[in-house]
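In: The following block contains a protein sequence and its predicted model.
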Amino acid sequence: MSKALLTKLLAYFMIYIVWGSNFIAIAFAIQSIPPFLTIALRFLLAGLFFFLISKRGNYSLAVCREGVITGFFLNILGTGALAWSVQYIPSGVAAVIVAAIPIWMILLDFGSLQKNLRNPRLVIALLLGVSSILLISLTRGSFVVATSSTQFFLSLTVLIGGTLAWSYGSLYSKRLPARGSLIAFLAVQMTSAGAGLLVISLMIEELHTLNLTVITQKSWLALLYLIVFGSILGYLSYVWLLRNVEPVKVGFYALVNPVIAIFLGWWLADEIITPSILAGTSFVLLAVLLIHARQYSRIKTTAK
C-alpha cells in the first residue's frame, strides 16, 4: 500500500468514523464536566495547538474577523447547543438531528432557494428531513428514559437551532475568499469559540458547581479524545481531504456519522434503538444521499 493511499484512508477514517464517535464522547465527557466548559476546553486547547503549528500564518484583520464569525455560528451556537442537548437526548438521536444540516443549508441558501425548490429531488430531501424530526419528536417516549417531556422538547429545539446556526455558518465560510493558511483560520476560529464558550460557562456559573474530585476518568479521557481526535486530527484530516479529494466525496461523512453514533450509543451507553429511530435515521440518510447525489452528478457532467 502506497503512502499516499494510506494517508487518504486514515483521513477518511478520521472524518467518517472518529467524527461519528464525537457524539458519544461528548455524552461521556459531560457526565461529570459541565457541557459548556467541556466544549470550551476542547476548542481552546485545539485552537492553541493550531496557533503553534501556524506561526507564519496570515492573521490579518479580515482573517480574524471571519474566523471569529465562523467560530460563533459553528462552534459556539452549533457545538455548544449539541453539548447542552446531549444531557437530555441520547447521543445517537442527536447525531440524526445533526445529520440534517445539509438539508437546512438548502433552505438557508437564500440566493439559490427558488432554484432549489424547483428541483423535485431537493424538495423530497427537505420533506424527508422534516419528517424525520417529526417522527423523533412524536415518539420521544419510546427511547428517552428519565427525561421529562419539557426537557426533551426544549433540548430538541435547542439542538435544531444549533444545526440551523451551523448550517448558516457553513454557508458563510463557504463563500469566504481564500486568504492563505486554513490552519491559521482554524486557529482563530477555535480559539475565539473556546473563549466565547468559556465566557458562557462563567456566566451560568458552571465553575461554581465544578468539583474536580468528582470528575471521572471516563470524562477526562473523553475530553482528551475530543481535543486530539475530534478537533486536531479530525479537522486536519478534513482540510487535507478538501485539498486532495473531490469535496462531494468528503461530504459523504454526513451519511456515515449518524450510523456510527447510533451504534456506539447502543454499544457503549446502552442507548435504545427503536423502529422510530431507525426510520428517522433512514429518512435523514436518504435525504442527504439525494443532496449529495445531485452534487456528484453535476460534477461528473461538468467534467465531461
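Out: Received the coordinates, thanks.
In: all contacts plus neighbour counts: C-alpha atoms, from now on.
Out: OK.
In: what's the longest helix along the chain packed up against?
Out: Secondary structure of the chain per DSSP state H: the longest helix is helix 275-303. Under the contact criterion of 3 or more C-alpha pairs under 8 Å, 6 or more residues apart in numbering; DSSP states H and E, helix 275-303 touches helix 91-98, helix 101-108, helix 120-138, helix 247-251, helix 253-269.
In: Next secondary structure element downstream of the longest one?
Out: Moving toward the C-terminus from helix 120-138, the first helix or strand encountered (DSSP states H and E) is helix 149-174.
In: how much space is there between the residue lying closest to Gly180 once chain neighbours are set aside and Asn244?
Out: Leaving out its chain neighbours, the residue that sits closest to Gly180 by C-alpha to C-alpha, 6 or more residues apart in numbering is Asn58, at 6.2 Å. The gap separating Asn58 from Asn244 is 22 Å, by C-alpha to C-alpha, to the nearest Å.
In: Settle it for me: which of the two has more neighbours?
Out: Asn58 (17 against 11; other C-alpha atoms under 10 Å).
In: what sits against the more buried one?
Out: 179-181, 184 (C-alpha atoms under 8 Å, 6 or more residues apart in numbering).
In: Buried ones among these?
Out: Ala184 (16 or more other C-alpha atoms under 10 Å).
In: Any chance of the contacts of Asn58 in a markdown table with secondary structure and distance to Ile24 as columns?
Out: As requested, the contacts of Asn58 are exported to a markdown table (DSSP: H, G, I helix; E, B strand; the rest coil; distance: C-alpha to C-alpha, whole Å):
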| residue | secondary structure | distance to Ile24 |
| --- | --- | --- |
| Arg179 | coil | 35 |
| Gly180 | coil | 34 |
| Ser181 | coil | 31 |
| Ala184 | helix | 29 |
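In: Got another one to weigh against that:
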Amino acid sequence: MEMRKALDGRAAGLMVVLCLVWGLQQVAIKAAAPDIAPLLQIALRSGVAAALVGLLMLVRRERLSLAGTWRPGLLVGFLFALEYLLVGEGLRYTSASHMVVFLYTAPIFAALGLQWRLPSERLVPLQWMGILLAFAGIALAFFGGDHGGGFSGDVFFGDLLGLLGGVAWGATTVVIRCSRLAGTPAALTLFYQLAAAFLLLTPAAVALGQWGFDPTPLAWSSLAFQAVVVSFVSFLAWFWLLRHYLASRLGVFSFLTPLFGVVLGAWLLDEAIERGFLMGAVFVLLGILLVSGHGWLKALLRGRRAA
C-alpha cells in the first residue's frame, strides 16, 4: 500500500488554492442569482461535471461498475443533493458569507458521526474542546447577529438551512468512510454524487420556482466556474491530495474556506458582516481547526517542547 506523505510546499500551495476556490463558490452563486437561480445553477453544474467525470473514467479505462456500491452510492448521492438543495434555498435568504461559515461546520458533524461508528475515530479531549467551541460559535452567530424583524428574519432561516447543509455534508463523509465506497476509486464516488444531484435537483428547481435563467455573460461565467473549476477540477484535485498526503495534515487547511468566503463576500458583494456573527464565525473556525488539525497541533507542540 502506498504510504501517504507529510505536507510539502506543493500540497500546501494547492490546498490554499482549493480553499480559495471553495470559498468563492457561494459568492459566485449569489452574484449570479439575479440571472440564474441558485438551485438551477447547482443542478446544471452537477450534470456537466458528472459528464466530465464519466468521460475521464472512460479515458482512464476505469470501469463504471455499480456492483456492491450502488446502495451506499445512492445514499451519498441523496445526501449530496440534499446538501445543495439546502444551500440553493438558503442563498435566497442569507448572504454568501453566512452560508459558507454554516456549511463548513461539516467537519464537526462528520467527527461526531465517525466517533459513533468507528472505534479508530474516537475523539480526543482537544477535539471535544473544538466541538464545544464550534457549537458556542454557532449559537453566537445565530443569536448574536442582527436577526430582527423584516428581512433579517429570513436571514435566520437561510442560516439554518446552511447549518443543515453542513449536517448533510458531514453525514455524507460518514457514509463514505463506513461503507464500501471507502475502497472504491474517487471518481466513482464523485460520479454518484454529481449524477444524483443533477437528477434530483433539476425537478426540485422546477418545483420550488428556482427555474429562472437569463443567459447573460455573468450567468454563463458562474455556471462554467461551478461546473468545471469547482465540481470537476477542484474535487478531483482534493481526492488526489487525499491519495498522496496525510488527511490529518490536509484537514488543517479546512478553516481557510469559510475565512475566504467571508472576506470575498464582503469584498465582491458588499455584504455586511455583523459583529455578533463575526465573533461566532471566529469561534467556529477555531473549533474546526482543533477538530481537523489536532494531530498537527500536537506534533507541533511536541516539536517545540523537544527544541
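Out: Looks like it arrived, so ask away. Bear in mind the structure is a predicted one, so any value in this text is a computation, not a measurement.
In: Drop the TM-score for these two in here.
Out: The TM-score (TM-score structural alignment, normalised by the length of structure 1) is 0.84; 288 aligned residues with a C-alpha RMSD of 2.8 Å.
In: So the residue nearest to Gly180 of structure 1, which state does it fall into?
Out: Secondary structure for Asn58 of structure 1, judged by DSSP: H, G, I helix; E, B strand; the rest coil, is coil.
In: what's the most buried one of the helices and strands packed on helix 275-303 of structure 1?
Out: helix 91-98 (a mean of 27; mean count of other C-alpha atoms under 10 Å).
In: in structure 2, what residues pair with it?
Out: Aligned by TM-score structural alignment, helix 91-98 of structure 1 corresponds to residues 96-103 of structure 2.
In: What lies in contact with the matching stretch?
Out: 23, 26-27, 30, 87, 90-91, 138, 158-159, 162-166, 257-259, 261-266, 271, 281, 284.
In: The residue nearest to Gly180 of structure 1 and Ser170 of structure 1: what is the separation?
Out: Asn58 of structure 1 is 21 Å from Ser170 of structure 1, by C-alpha to C-alpha.
In: returning to what we had before: check the mean deviation of the match of helix 91-98 of structure 1 from structure 1.
Out: Superposing on structure 1 and averaging over aligned pairs (mean C-alpha distance after the TM-score superposition for structure 1), stretch 96-103 of structure 2 comes out at 1.3 Å.
In: quick one: that stretch to chain centroid distance?
Out: Relative to its parent chain, stretch 96-103 of structure 2 has a centroid offset of 10 Å by C-alpha atoms, centre = their mean, to the nearest Å.
In: ok, now stretch 35-51 of structure 1?
Out: On C-alpha atoms, centre = their mean, the centre of stretch 35-51 of structure 1 falls 15 Å from that of its chain.
In: list the buried ones in that stretch?
Out: 35-51.
In: With stretch 162-179 of structure 2 instead?
Out: 162-177.
In: in structure 1, what residues pair with it?
Out: Going by TM-score structural alignment: stretch 162-179 of structure 2 matches residues 159-176.
In: quick check: angle from the longest helix of structure 1 to helix 101-108?
Out: Per axes from the mean of the first three to the mean of the last three C-alpha atoms, to 10 degrees, the angle that helix 275-303 of structure 1 makes with helix 101-108 is 70 degrees.
In: returning to that earlier point: out of the buried residues of stretch 162-179 of structure 2, name the two that are farthest from one another.
Out: Gly162 and Arg177 (23.0 Å; C-alpha to C-alpha).
In: Specify the local secondary structure of Gly80 of structure 1.
Out: helix.
In: To which residue of structure 2 is it aligned?
Out: By TM-score structural alignment, Gly80 of structure 1 lines up with Leu85.
In: looking at it, its match is touching Ala37, isn't it?
Out: No - the pair formed by Leu85 of structure 2 and Ala37 falls short of the contact definition of C-alpha atoms under 8 Å, at 11.9 Å.
In: Give me the nearest residue to Met14 of structure 1, chain neighbours excluded.
Out: Gly234 (5.4 Å).
In: just Leu103 of structure 2 next, same as before
Out: Gly166 (4.3 Å).
In: ok, that neighbour to Ser65 of structure 2 distance?
Out: For Gly166 of structure 2, the distance to Ser65 of structure 2 - C-alpha to C-alpha - is 29 Å.
In: For stretch 101-119 of structure 1, what is the distance to the chain centroid?
Out: Taking mean C-alpha positions (C-alpha atoms, centre = their mean), stretch 101-119 of structure 1 and its chain are 20 Å apart.
In: So what touches stretch 215-226 of structure 2?
Out: Taking C-alpha under 8 Å, 6+ apart as the rule, stretch 215-226 of structure 2 contacts 25, 28-29, 32, 35-36, 41-42, 44-45, 213.
In: Oh, that last question was meant for stretch 168-177 of structure 2, not what I typed.
Out: 72, 75-76, 79-80, 82-83, 106-111, 113-114, 182.
In: Max pairwise distance over the residues you listed: which two?
Out: Longest span within the contacts of stretch 168-177 of structure 2, C-alpha to C-alpha: Pro72 and Ile108, 21.6 Å.
In: Next, the contact list for Arg117 of structure 2, please.
Out: Cys178.
In: one step back: so which of the buried residues of stretch 35-51 of structure 1 sit within helices?
Out: Using DSSP H, the buried residues of stretch 35-51 of structure 1 in helices are 35-51.
In: Skipping its backbone neighbours, what lies nearest Ala139 of structure 2 in space?
Out: Gly280 (7.3 Å).
In: Next one: Leu79 of structure 2 relative to Ala186 of structure 2, how far apart?
Out: Distance of Leu79 of structure 2 to Ala186 of structure 2, given as C-alpha to C-alpha: 17 Å.
In: So for those two, which sits in the more crowded spot?
Out: More crowded of Leu79 of structure 2 and Ala186, by other C-alpha under 10 Å: Leu79, with 24 against 17.
In: Buried residues, whatever helix or strand the more buried one lives in. List them.
Out: Using DSSP H and E, Leu79 of structure 2 sits within helix 70-90. Residues 72-90 are the ones in helix 70-90 of structure 2 that count as buried (16+ other C-alpha under 10 Å).
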